[in-house]
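Undergrad: Quick one, what's the 3D model for this:
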Amino acid sequence: MISGEFLAFMGLALVGVIGGVLLLNLTKVVHMVVALVFTFVSIAGIYILLSAEFIAAVQILVYSGAITIIMLFGIMLTKHDDEGEQQKGNLRNIPVFLGVAAFAGVVYAGIYNLDLNPGSNTLHVNNTEQIGIALFSRYIIPFELVSVVLLVALVGAIILAKKDQKEGE
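TA: As a prediction, the model looks like this:
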């Protein structure tokens, strides 16, 4: 019996795989970034199917939003030649396709034959609240250390950008 959850998973997985393949095969960098966004959003959808709404929201905010924008700004602000590699023949795509198909077959066989004992169904109840309580009680020191490291990285990036700007004048 095919359920709606199975169809949603297969659709999201198909979008993710197609986005990844397009990311590798497209020649324009902006098109590659758009394909990467499709992959990130499909992964967030799979997280929602797994009842991990917090991780899905972080996936959308951090990867689909921030990382993609940073990549686009990096592309637009750097000097690059728009000349790509000479296109090689389509003959090289055949072994790549066969390799991907073989990998997909092995993964399918591994998942199909996997026998997991069902776990507790109360795992996803109030998962965002449980993450918040753990983060701000048990892991508060590592959380604050990460924020300090990110602040130092931000200040370092600003200092490096100012040095490059002064040298370019």
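
Undergrad: Could you use CA atoms for every contact and neighbour count after this?
TA: Will do.

Undergrad: Might you report the residue contacts of Leu24?
TA: Listed by C-alpha atoms under 8 Å, 6 or more residues apart in numbering, the contact set of Leu24 reads Met32.

Undergrad: how near is it to Val37?
TA: In this view, Leu24 and Val37 are 13 Å apart by C-alpha to C-alpha, to the nearest Å.

Undergrad: let's see this one next to it:
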Amino acid sequence: MLANIADFFSSGANLVFFLFALFAIGGAIFMISFTKVVSMVVSVAVTFLSLAGLYVLLEAEFLAMAQVLIYAGGISILMIFGIMMTRHQGEEEESKQPWYSRLLWIGIIGLFGILFYVFQKTTFPQTEFKAPEDNTLEIGKLLFNQHVIPFELMSVLLTVAFIGAIVLAKREEE
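TA: A predicted model of the protein is given here:
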């Protein structure tokens, strides 16, 4: 079992994968654990940037740049604008359940233990992956041919969410 761990960490790509995965999971955990909204936004940005790093490891550079530009940049800035546009109370309430954090850590350690055991006992098939020459061209073909309806529905959904945010912001001013 320990030989598998040593083999896994002997490769630099696996070590970088582990670090990016650790930052992504840690950012997500911190996002749901923090009580201050700005700290939550920073945690989400760390998660988004870590996912972009994982995309680079998967040789999906276009998705990595889209992740950085749209999510880590745009969505994080949009969240900060939302924080600035809304009113907040002065002090935030302390957690009334001190056992919550201990139970959370026990659950996290248990989950990682189960995942570690399953990954050690599973044999993954070794197949050869043939990456396309131009990732961006292939994504464009799939997006505008096979997945055009979900793409357009997503644009309508984002437009409705944007209009709803403007309406909510206008109501607070009045």
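
Undergrad: circling back to that earlier point, overlap in contacts, Leu24 and Val37 of structure 1.
TA: Residues touching both Leu24 of structure 1 and Val37 by C-alpha under 8 Å, 6+ apart: none at all.

Undergrad: Now find how far off-centre stretch 17-33 of structure 2 is within its chain.
TA: Offset of stretch 17-33 of structure 2 from its chain centre (C-alpha atoms, centre = their mean, to the nearest Å): 8 Å.

Undergrad: Which helix or strand contains the most centrally placed residue in structure 1?
TA: Centroid-nearest residue in structure 1, with C-alpha atoms, centre = their mean: Phe40, separated by 4.4 Å. In this structure, Phe40 of structure 1 is located in helix 29-49 according to DSSP states H and E.

Undergrad: For that helix, which residues meet the burial criterion?
TA: For helix 29-49 of structure 1, a neighbour-count test (16 or more other C-alpha atoms under 10 Å) marks 32-47, 49 as buried.

Undergrad: check the fit of the next helix or strand after that helix onto structure 2 and give the mean distance.
TA: Remark: after helix 29-49 of structure 1, the chain's next helix or strand is helix 53-58, criterion DSSP H and E. By mean C-alpha distance after the TM-score superposition for structure 1, the fitted helix 53-58 of structure 1 averages 2.0 Å away from its aligned residues in structure 2.

Undergrad: Residue range in structure 2 corresponding to helix 53-58 of structure 1, please.
TA: Counting by TM-score structural alignment, helix 53-58 of structure 1 falls onto residues 61-66 of structure 2.

Undergrad: contact partners of that stretch?
TA: Leu51, Ala52, Gly53, Leu54, Tyr55, Val56, Asn135, Thr136.

Undergrad: one more time with 7 Å
TA: Ala52, Gly53, Tyr55, Val56, Asn135, Thr136 (C-alpha atoms under 7 Å, 6 or more residues apart in numbering).

Undergrad: farthest pair in those residues?
TA: Largest separation among these by C-alpha to C-alpha: Gly53 and Thr136, giving 17.2 Å.

Undergrad: What's the separation between the corresponding residue of structure 2 for Phe136 of structure 1 and Leu57 of structure 2?
TA: Phe136 of structure 1 maps onto Phe144 in structure 2, with residues paired by TM-score structural alignment. In this view, Phe144 of structure 2 and Leu57 of structure 2 are 25 Å apart by C-alpha to C-alpha.

Undergrad: mind checking what Ile75 of structure 1 lines up with in structure 2?
TA: Match for Ile75 of structure 1 (TM-score structural alignment): Ile83.

Undergrad: Hmm, I typed the wrong one, I wanted Leu123 of structure 1.
TA: Leu123 of structure 1 maps onto Ala131 in structure 2, with residues paired by TM-score structural alignment.

Undergrad: which SS state does its match fall under?
TA: Of the three states, Ala131 of structure 2 takes coil under DSSP: H, G, I helix; E, B strand; the rest coil.

Undergrad: Mind jotting down where the helices sit in structure 2?
TA: 2-9, 12-33, 37-57, 61-66, 76-85, 99-121, 135-141, 148-173 (DSSP state H).
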